[in-house]
Every structure is written in C-alpha cells, then in structure tokens.
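Asker: Please find the sequence and the predicted model below.
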Amino acid sequence: MILRSETPADTSLVRSLTDAAFNGAAHSSQTEGAIVAALRQAGALTISLVVEQDDTIIGHVAFSPVLIDGEDLGWFGLGPVSVSPSLQRGGIGIALIEEGLRLLKHRGAAGCVVLGDPNYYRRFGFTSDHALRYGDVPPEYFQSMILLGDPAKGEVTYHEGFEAR
C-alpha cells in the first residue's frame, strides 16, 4: 500500500470510492462525493490524501479550512474519510487520518475539528471538551484537537462546499 497526496489523475477514482464508501451508511447524507468535488473545485482541499494498492485507490481523506465565529483562525475540518467498503475496519482510515494530522501540524495549523463518532476519533486525540459549537449538533459528536496555541471558542462554519448535493 502507498499513502500519498492526491493527484489530478485520482479525481474520478476518489469520487467513485467516496460514493461507494458511504453508500447506504445510516449517518450519511449520500453527498460526501459531491462535497469532496466541491472542495476540490473551490481550491479548499488543504490536504487530500489517498491510499493506493495495486494501482487502485482504496482510501481517501480530506482536510479543509473552517471558520470560527466567521474568522480564519488557522483551524481545519477533517472529513470526509473514505475507505473501500470491503477494506473498512482494517486500519486504512487510521493511517490516512494520522498522516493528515501530522501534515496539519507541520503546516502550523492551530487545530482541527471533526463531526463523528467520539469513540472512533478519541484515539487520535479529539475531545468534546471545548468551547467550539457546530449548529445544534450534540457536543459529544462535534470534537476538536488543539494543534498549536490556545483553545478556540465559538461557532464553527465549514466551507460552503459542504452544502454540495
């Protein structure tokens, strides 16, 4: 397996993978593929990593900027994370997330937020013990990780690409 940055040649493969990874998932809006495409088109995919095996893309993770109370404070959102359905729960998502967080730290990002299962994201250092909010999402499902500096507080807004359908 090779973990690397996405290239333009990967675009359609990432879309197919993302659509397949979330197909039928109860927690999904089935728009994740459109979200990644919209972020890419807007130039808002700060980090876009893939895992390749035998010339096939089997995993992808996206990181994009978020605003806090309408300001760019150097924070990013993690997601979507996609893994080929037959390979889920095999560590590919973990490897993608860990490398993405390492790259965010290297770039001097202040922090990262994620919307998802607290039991899964806790392993990376995300917590719900923060003063960040995301709409009416229950706080335990909206988590953050400080990478540099002081904690942030306020309402988080994801890039408009997350409104893609």
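Answerer: Ah, there it is. All figures in this text were calculated on a predicted structure; none of them were measured in a lab. Residues are numbered from 1 along each chain as shown.
Asker: only C-alpha atoms for contact and neighbour calcs from this point on.
Answerer: Fine.
Asker: Give me the contacts around stretch 73-80.
Answerer: 32, 36, 61-67, 109-115, 158 (C-alpha atoms under 8 Å, 6 or more residues apart in numbering).
Asker: Which of those fall in helices?
Answerer: In helices, defined here by DSSP state H, the members of those are 32, 36.
Asker: neighbours of residue 64, just the number please.
Answerer: For residue 64, the neighbour count with other C-alpha atoms under 10 Å is 23.
Asker: do the same with the one 3 residues further on
Answerer: Using other C-alpha under 10 Å, the number of residues around residue 67 comes to 18.
Asker: and if you look at residue 33?
Answerer: 22.
Asker: Same question for residue 25.
Answerer: Neighbour tally, residue 25, other C-alpha under 10 Å: 10.
Asker: In what element of secondary structure is it found?
Answerer: Taking DSSP states H and E as the definition, residue 25 sits outside all helices and strands.
Asker: Distance check, it against residue 74.
Answerer: Relative to residue 74, residue 25 is positioned 31 Å away (C-alpha to C-alpha, to the nearest Å).
Asker: mind listing what the residue nearest to residue 58 when sequence neighbours are not counted touches?
Answerer: Among residues not flanking residue 58 along the chain, residue 84 sits closest, at 5.1 Å (C-alpha to C-alpha, 6 or more residues apart in numbering). Contacts for residue 84 (C-alpha under 8 Å, 6+ apart) come out as 17, 20, 21, 58, 59.
Asker: residues of whichever strand or helix holds the third one that come out buried?
Answerer: If I follow you right, that is residue 21. Element membership for residue 21, per DSSP H and E: helix 11-22. Buried residues in helix 11-22, counted by 16 or more other C-alpha atoms under 10 Å: 14, 15, 17, 18, 19, 20, 21, 22.
Asker: also this one, for the comparison:
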Amino acid sequence: MITLRAEMPADIDRIREVTTAAFEGVEHSSGTEAAIIDALRTAGELTLSLVALDNGEIIGHVAFSPITIESGAEEWFGLGPVSVRPDRQGQGIGRQLITSGLAQLKTQGANGCVVLGDPRYYARFGFTNDLALRYADVPAEYFQRIVFKGASPAGAVAYHTGFDAA
C-alpha cells in the first residue's frame, strides 16, 4: 500500500537516491534533478516536497517551488522534479504524488502551477499550454499551466536559481 507524506529531514539522502535513479539515462534529463531539489531546499524555496512510501520505504518524490511571472502574478508554482524509483514506474505512483501535491497547493491558496514536460502525460491533471505564458526557448506545447483561481497570467516565467544547480 502506497502512502504519501511531506518529506522529513531523515528522507533527504533517500530522495536524492530515488531522484538520481529515476532520471539516469533519460533522454531529456540534465542529470541535475537531485541537485535542484537540494538547492531549492537549502534556499528555503521547496514549497511542497512529498514522498511516496511502500512499507516505509521511499519510492517516489515530487517537488513544487515558487516561480516568477513577468506580469507580476503571484502565488504560482512550478511542479518538478517528480521521480519514481525505476522498478516502480508505470504503477501510478507519480500520478498520486502529482495529484496530491496539486490539491495541497490549491488548498494553501495557490493561483496555479506550471510544468515543463510531456503534454500527453500532464493533460490528465488538467495542464494545458497557453501561448501567453512562456518559458525560455522551450516549444510551447511542452510548457503548460493549470489555473486554480483567477485569470491565467501572461509573460515569461522564471524558476528559482536552484534550477541552475549542477
């Protein structure tokens, strides 16, 4: 049985291991996903960090952090990285982590969330692309947003500098 909870200090090493393993050899991976999570945590910018456990063992993780939007929109967050141990992928664990995280953000008063990833996968959570919201030189279909309340913002999005971690 899979359970979800907020990360605890004792989880940090295992989160790093699961994240590294989940992204190893992935075509579009920078190989820095674990370092990004560590940098966000160190900067106090890891808004929501959830782990998935099976019999007390961490098998998945999802991170959410604040973003800035050129228009000045507030209370928007970025989803990612999300990782599941390779031998447990395809079992709905990532879906559970993302669904729970989005629900918690919404309950905490967030206006919305963005994600950079496969549009076919993230559409199941309600993410859609919006040409008025953009990130770097990423093709528009891979940068998506979900609005919890208010209007969809416009402009360029910036992630925390923790995403530059190596």
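Answerer: Perfect, thanks for sending it. Just so it is clear, the structure is predicted and the values come from calculations on it, not from any experiment.
Asker: picking up where we left off before, counting contacts, what elements does the helix holding residue 21 of structure 1 pack onto?
Answerer: Judged by 3 or more C-alpha pairs under 8 Å, 6 or more residues apart in numbering; DSSP states H and E, helix 11-22 of structure 1 is in contact with helix 32-41, strand 56-68, strand 71-83.
Asker: Next, the mean deviation of that helix compared to structure 2.
Answerer: Mean deviation of helix 11-22 of structure 1 relative to structure 2 after superposition (mean C-alpha distance after the TM-score superposition for structure 1): 0.4 Å.
Asker: And the contacts of that helix?
Answerer: Residues contacting helix 11-22 of structure 1 (C-alpha under 8 Å, 6+ apart): 28, 30-34, 36-37, 57-60, 81-85.
Asker: What about residue 101 of structure 1, how many residues nearby?
Answerer: Residue 101 of structure 1 has 21 neighbours, counted by other C-alpha under 10 Å.
Asker: I'd assumed residue 52 of structure 2 was in a strand, is it?
Answerer: Yes: under DSSP: H, G, I helix; E, B strand; the rest coil, residue 52 of structure 2 falls within a strand.
Asker: Residue 39 of structure 2 versus the most far-flung residue of structure 2 relative to its centre, what's the distance?
Answerer: Within structure 2, residue 55 marks the point farthest from the mean C-alpha position, 23.9 Å out by C-alpha atoms, centre = their mean. For residue 55 of structure 2, the distance to residue 39 of structure 2 (C-alpha to C-alpha) stands at 28 Å.
Asker: Would you mark the buried spots in stretch 82-100 of structure 1?
Answerer: Across stretch 82-100 of structure 1, burial judged by 16+ other C-alpha under 10 Å covers 82, 83, 84, 92, 93, 94, 96, 97, 99, 100.
Asker: Please disregard the earlier target; I meant stretch 130-149 of structure 2.
Answerer: Along stretch 130-149 of structure 2, these residues count as buried under the neighbour rule (16+ other C-alpha under 10 Å): 130, 133-135, 140-148.
Asker: Likewise for stretch 151-165 of structure 2?
Answerer: 153, 154, 155, 157, 158, 160, 162, 163.
Asker: what does stretch 55-67 of structure 1 give?
Answerer: For stretch 55-67 of structure 1, the neighbour count (16+ other C-alpha under 10 Å) marks 57, 58, 59, 60, 61, 62, 63, 64, 65, 66, 67 as buried.
Asker: right, and the fourth one touches residue 95 too?
Answerer: No: Residue 60 of structure 1 is not in contact with residue 95 according to C-alpha atoms under 8 Å; the separation is 10.2 Å.
Asker: circling back: want to throw the helices and strands packed on helix 11-22 of structure 1 into JSON lines with distance to residue 5 of structure 1?
Answerer: Shown next, in JSON lines, are the helices and strands packed on helix 11-22 of structure 1 (distance: least, C-alpha to C-alpha, whole Å):
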{"stretch": "helix 32-41", "distance to residue 5 of structure 1": "13"}
{"stretch": "strand 56-68", "distance to residue 5 of structure 1": "9"}
{"stretch": "strand 71-83", "distance to residue 5 of structure 1": "14"}
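Asker: which stretch among these comes nearest residue 1 of structure 1?
Answerer: Residue 1 of structure 1 lies closest to strand 56-68 among the helices and strands packed on helix 11-22 of structure 1, at 9.2 Å (C-alpha to C-alpha).
Asker: quick one: residue 67 of structure 2 and residue 160 touch, right?
Answerer: Yes: between residue 67 of structure 2 and residue 160 there is a contact under C-alpha under 8 Å: 6.4 Å.
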